[in-house]
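Novice: here's a sequence, model it:
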Amino acid sequence: MNKKKKFFKIFITSFILSIGVLYGILYMFLNSISLSSGFAGFEIPEKRVNVLVVGVAKNLSDTIMLASYDMEKDKVDIFSIPRDTYYPRKGFKHAAQKKINAAYGSDGADGVVKAVEDITSLDINYYVQFDYEAVKAVVDGIGGIEVEVPNNMNYDDPADDLHIHFEKGQVVKSGEDIIKLLRWRKNNKGGGYKDGDLGRIKMQQQIVKLGIEKIMKGNIVANFIKLQGPIKEYVKTNMSPNEMMYFANKAKNVSSENIHFHTVPGKSKTMEGLSFFVIDKEKLKEQIYAITEETAIDE
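Specialist: Next comes the predicted model:
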């Protein structure tokens, strides 16, 4: 065997071994964030999959987004559901318990899944649960994302060790500052988003979009491996490792132009001494139908 052939054989063997090692590392990592309960035996849909993303703070679902992925068209529609959405449940009589964000505190991620299924009439295939430490770690792990502050922000909550002080037009980048943007609703002395919590949702959507774009610019699988530390510690899902690897690979085909954000329609209303977001069920039905009807027709 000449030197050229010998080198080629060694190279191919090393390459295959490296791929195997990387696959094993990724599989073990994904297995560490996959929960044994939930839809463990769920078969991957051929046309559309719905994933609920739940951001948790103080035992409440502070951020609720439903990502509906049309796998044939490589198109993703993300619905934001306000945390103050009115969602009364049997056996829960206090006003604060009638907000959708309270469903997590009593029933965990499965409770939020049921609530969103009831509201949207969509079947949710999977959920991904994270807390703000995950956001901080992931944002810093990808080198930060630049976001312009839309309002003067001056808020202090010593009990929660939360201190937010930004000037309008200031650009922030670090994970710690991005979390503050995600959490800010109004100032201690008054003044917040003109459209209330819907303004906060727009900020959440902007940050998610920027994060997705930055992660997708590189190798998605490699980025997952690079971020495995923070994801392993702060993220939980009921997808199996094989399902996560499948969707990570599929995500390479989704362009940022095919990711669309929506906020469920409705309006704020004061009831029982608290401010609620009351969904317009007819408009929501029309909104969901407009997005899913092409897939339904194809089926």
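Novice: alpha carbons only for contacts and neighbour counts from here, please
Specialist: OK.
Novice: please enumerate the strands of the stretch 1-150 of the chain.
Specialist: For the stretch 1-150 of the chain, the strands defined by DSSP state E, counting those that start in this stretch cover 48-57, 60-70, 75-80, 126-131, 147-148.
Novice: export the ones you listed to a markdown table and tack on distance to I215 and mean neighbour count?
Specialist: Formatted as a markdown table, the strands of the stretch 1-150 of the chain follow (distance: least, C-alpha to C-alpha, whole Å; neighbours: other C-alpha atoms under 10 Å):
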| stretch | distance to I215 | mean neighbour count |
| --- | --- | --- |
| strand 48-57 | 17 | 21 |
| strand 60-70 | 17 | 23 |
| strand 75-80 | 16 | 21 |
| strand 126-131 | 17 | 21 |
| strand 147-148 | 16 | 16 |
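Novice: looking at those strands, which is nearest to K93?
Specialist: Nearest of the strands of the stretch 1-150 of the chain to K93, taken as C-alpha to C-alpha: strand 60-70 at 17.2 Å.
Novice: just the angle for that closest one relative to strand 48-57, thanks.
Specialist: For strand 60-70 against strand 48-57, the angle by axes from the mean of the first three to the mean of the last three C-alpha atoms, to 10 degrees is 160 degrees.
Novice: now strand 60-70: how far from the chain's centre is it?
Specialist: 6 Å (C-alpha atoms, centre = their mean, to the nearest Å).
Novice: which strands or helices does that strand pack on?
Specialist: strand 48-57, strand 75-80, helix 102-120 (3 or more C-alpha pairs under 8 Å, 6 or more residues apart in numbering; DSSP states H and E).
Novice: JSON lines for the strands of the stretch 1-150 of the chain, including distance to E282?
Specialist: Below are the strands of the stretch 1-150 of the chain laid out as JSON lines (distance: least, C-alpha to C-alpha, whole Å):
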{"stretch": "strand 48-57", "distance to E282": "21"}
{"stretch": "strand 60-70", "distance to E282": "18"}
{"stretch": "strand 75-80", "distance to E282": "16"}
{"stretch": "strand 126-131", "distance to E282": "25"}
{"stretch": "strand 147-148", "distance to E282": "34"}
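Novice: and those: which comes nearest I259?
Specialist: Shortest separation from I259 across those is recorded for strand 75-80, at 4.8 Å, computed as C-alpha to C-alpha.
Novice: for that closest one, packing partners?
Specialist: strand 60-70, strand 259-263.
Novice: dump these into JSON lines; add distance to M239 as well.
Specialist: Formatted as JSON lines, the helices and strands packed on strand 75-80 follow (distance: least, C-alpha to C-alpha, whole Å):
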{"stretch": "strand 60-70", "distance to M239": "14"}
{"stretch": "strand 259-263", "distance to M239": "21"}
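Novice: next up, for comparison:
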Amino acid sequence: MPPKKIKTSTKTTNRKTKKPLIKRIRLGRLLLVLILLSSIVYGSYIVISEIYSWGSFKYAQYQEAHPSKPQKPPIPPQFTDKRFENYTNILFIGIDDKPVEGIAESGRYADALMLVSMDHTNGEIRFLSLPRTIKTSIDGRKDPEYLSFTYYYGGAPLTVNTVSQLLNIPITQYVALDRKSIAKFVDTIGGINLYVENNMDYEDPVSGTSVHLTKGYQHLTGDMSQQYLIFRNDDLGDIGRIQRQQKFAKALFEKMMSLETIPTLPTILDIWENNIDTNINILDISNLINLLDTLSTTEIKIKMLPGNLIPTGDWVPDNARVEQEINDMFPPVPEDAAEE
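Specialist: The predicted structure is shown next:
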């Protein structure tokens, strides 16, 4: 009688062969993902470097045909403090074209103010909005006046120095632009996507103001952006407008980080050169790349100067909360470090 054949379990054999196979497949997929990620990161770095080199070259060509205006000098630091050594503080000033109410001569005033502070130690960027209806001491004026009047009295330098004294923060750089410049900038980058909180309808034939926006997710052009930014005819008035300005600024920075804005760099440089009052040299391409790299990896956080709205429409800073906010933005230097 022939010997019986010993049967082996096919299930056991399959399990033994499948486990190494599954491991190899998973390892292969992981390696493929890592290779793709490495390629994307390296490729992005090369593309960005080439693009900004191209942008620098294009602007150099533009300068040959259109000599640039003299570079405005930095504003001297209002005071020195070791606490602020690792920060770059820039004041963004939105300028209105309308006459200043209550002043005999017509002039432009600061319609929106936002401090941008960059921490060079960790790459963080902080935004702090300042209501234009803050009454404060202004050099050359006998009594406290609205912060918005500083641009009328002394341009960007006086506005910068006044904000520096108000916050006790050294500020040396500024960017001042009006609504037309903002509209040009938005149209150049192809508009921005933003959710409009409510229907906005307002007409003022005297000033020529016309606002008509529909509630909902919108693709804002330059003109629509102007309407969104100037509207203040709701229950919150100026405070609601500041909140919209903060939201707009965040959406604008996010759009700037998108690849579709890259071909517009030469036009952006042209707008910067001819339509903006600033003492920042945007042609320092290495600093621009570092800034964009930081913005692309940093969550945009925008806050408003703490305070209270009183019946007259003035915004009265809450000194205790302002001090806390400034300490959060610029942590005090330990005494032993300050003495070194």
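Novice: rewinding a little: of the helices and strands packed on strand 60-70 of the first structure, which approaches K5 of the first structure most closely?
Specialist: The closest of these to K5 of the first structure is strand 75-80. By C-alpha to C-alpha, the value is 45.3 Å.
Novice: could you tell me where the closest one falls in the second structure?
Specialist: The alignment of strand 75-80 of the first structure onto the second structure (TM-score structural alignment) covers residues 124-129.
Novice: and the helices and strands packed on strand 75-80 of the first structure: which comes nearest D195 of the first structure?
Specialist: Closest among those, once you apply C-alpha to C-alpha, is strand 259-263, at 12.6 Å.
Novice: how about the helices and strands packed on strand 60-70 of the first structure, which one is nearest Y23 of the first structure?
Specialist: Judging those by C-alpha to C-alpha, what sits closest to Y23 of the first structure is strand 48-57, at 24.1 Å.
Novice: so where is that closest one in the second structure?
Specialist: Under TM-score structural alignment, the match for strand 48-57 of the first structure is residues 87-96.
Novice: after superposition, how close is the matching stretch to the first structure?
Specialist: When the first structure is superposed, stretch 87-96 of the second structure averages 0.5 Å from its matched positions, counting by mean C-alpha distance after the TM-score superposition for the first structure.
Novice: contacting residues around that stretch?
Specialist: Here stretch 87-96 of the second structure makes contact (C-alpha atoms under 8 Å, 6 or more residues apart in numbering) with 108-120, 156, 160, 170-179.
Novice: just give the nearest non-adjacent residue to whichever residue in the second structure pairs up with A137 of the first structure, would you?
Specialist: Superposed on the second structure with TM-score structural alignment, A137 of the first structure falls opposite K184. Closest residue to K184 of the second structure apart from its sequence neighbours, by C-alpha to C-alpha, 6 or more residues apart in numbering: G222 at 6.2 Å.
Novice: how many other residues sit next to that neighbour?
Specialist: By the criterion of other C-alpha atoms under 10 Å, G222 of the second structure has 22 neighbours.
Novice: how far away is whatever residue of the first structure lines up with it from L210 of the first structure?
Specialist: Counting by TM-score structural alignment, G222 of the second structure corresponds to G175 in the first structure. G175 of the first structure is 13 Å from L210 of the first structure, where distance means C-alpha to C-alpha, to the nearest Å.
Novice: with distance to T237 of the first structure added, can I get the helices and strands packed on strand 60-70 of the first structure in CSV?
Specialist: Shown next, in CSV, are those (distance: least, C-alpha to C-alpha, whole Å):
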stretch, distance to T237 of the first structure
strand 48-57, 9
strand 75-80, 18
helix 102-120, 9
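Novice: tell me which of these lies nearest to Q206 of the first structure.
Specialist: Taking these one by one with C-alpha to C-alpha, strand 75-80 is closest: 11.7 Å.
Novice: what does the closest one contact?
Specialist: Strand 75-80 of the first structure is contacted from outside by 64-70, 201, 205, 254, 258-264, 291, using C-alpha under 8 Å, 6+ apart.
Novice: mean shift of that strand relative to the second structure?
Specialist: Looks like 0.5 Å for strand 75-80 of the first structure (mean C-alpha distance after the TM-score superposition for the first structure).
Novice: for Y69 of the first structure, give its distance to K75 of the first structure.
Specialist: Distance, Y69 of the first structure to K75 of the first structure, using C-alpha to C-alpha: 6 Å.
Novice: middle-most residue in the first structure, spatially?
Specialist: Centrality entry for the first structure: nearest residue to the mean C-alpha point is V53, 4.0 Å, by C-alpha atoms, centre = their mean.
Novice: which position in the first structure aligns with T10 of the second structure?
Specialist: In the first structure, no residue is paired with T10 of the second structure according to TM-score structural alignment.
Novice: could you give the number of residues near T10 of the second structure?
Specialist: A total of 9 residues lie near T10 of the second structure under the criterion other C-alpha under 10 Å.
Novice: distance check, it against G222 of the second structure.
Specialist: In this view, T10 of the second structure and G222 of the second structure are 71 Å apart by C-alpha to C-alpha.
Novice: same check on P306 of the second structure?
Specialist: 30 Å.
Novice: mean shift between stretch 178-185 of the second structure and the first structure?
Specialist: Overlaying the first structure shows stretch 178-185 of the second structure at a mean distance of 0.8 Å from the equivalent residues (mean C-alpha distance after the TM-score superposition for the first structure).
Novice: just the buried positions in that stretch, please.
Specialist: For stretch 178-185 of the second structure, a neighbour-count test (16 or more other C-alpha atoms under 10 Å) marks D178, R179, K180, S181, I182, A183, K184, F185 as buried.
Novice: hang on, the earlier thing: for the match of G222 of the second structure, what are its contacts?
Specialist: V135, K136, A137, V138, V139, D140, G144.
Novice: and of these, the nearest to L162 of the first structure?
Specialist: The closest of these, once distances to L162 of the first structure are taken by C-alpha to C-alpha, is K136, at 14.2 Å.
Novice: list the contacts for the closest one?
Specialist: S174, G175, E176, I178, I179.
Novice: any chance of those in a markdown table, plus distance to L26 of the first structure and secondary structure?
Specialist: Formatted as a markdown table, the contacts of K136 of the first structure follow (distance: C-alpha to C-alpha, whole Å; DSSP: H, G, I helix; E, B strand; the rest coil):
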| residue | distance to L26 of the first structure | secondary structure |
| --- | --- | --- |
| S174 | 26 | coil |
| G175 | 24 | helix |
| E176 | 27 | helix |
| I178 | 27 | helix |
| I179 | 27 | helix |
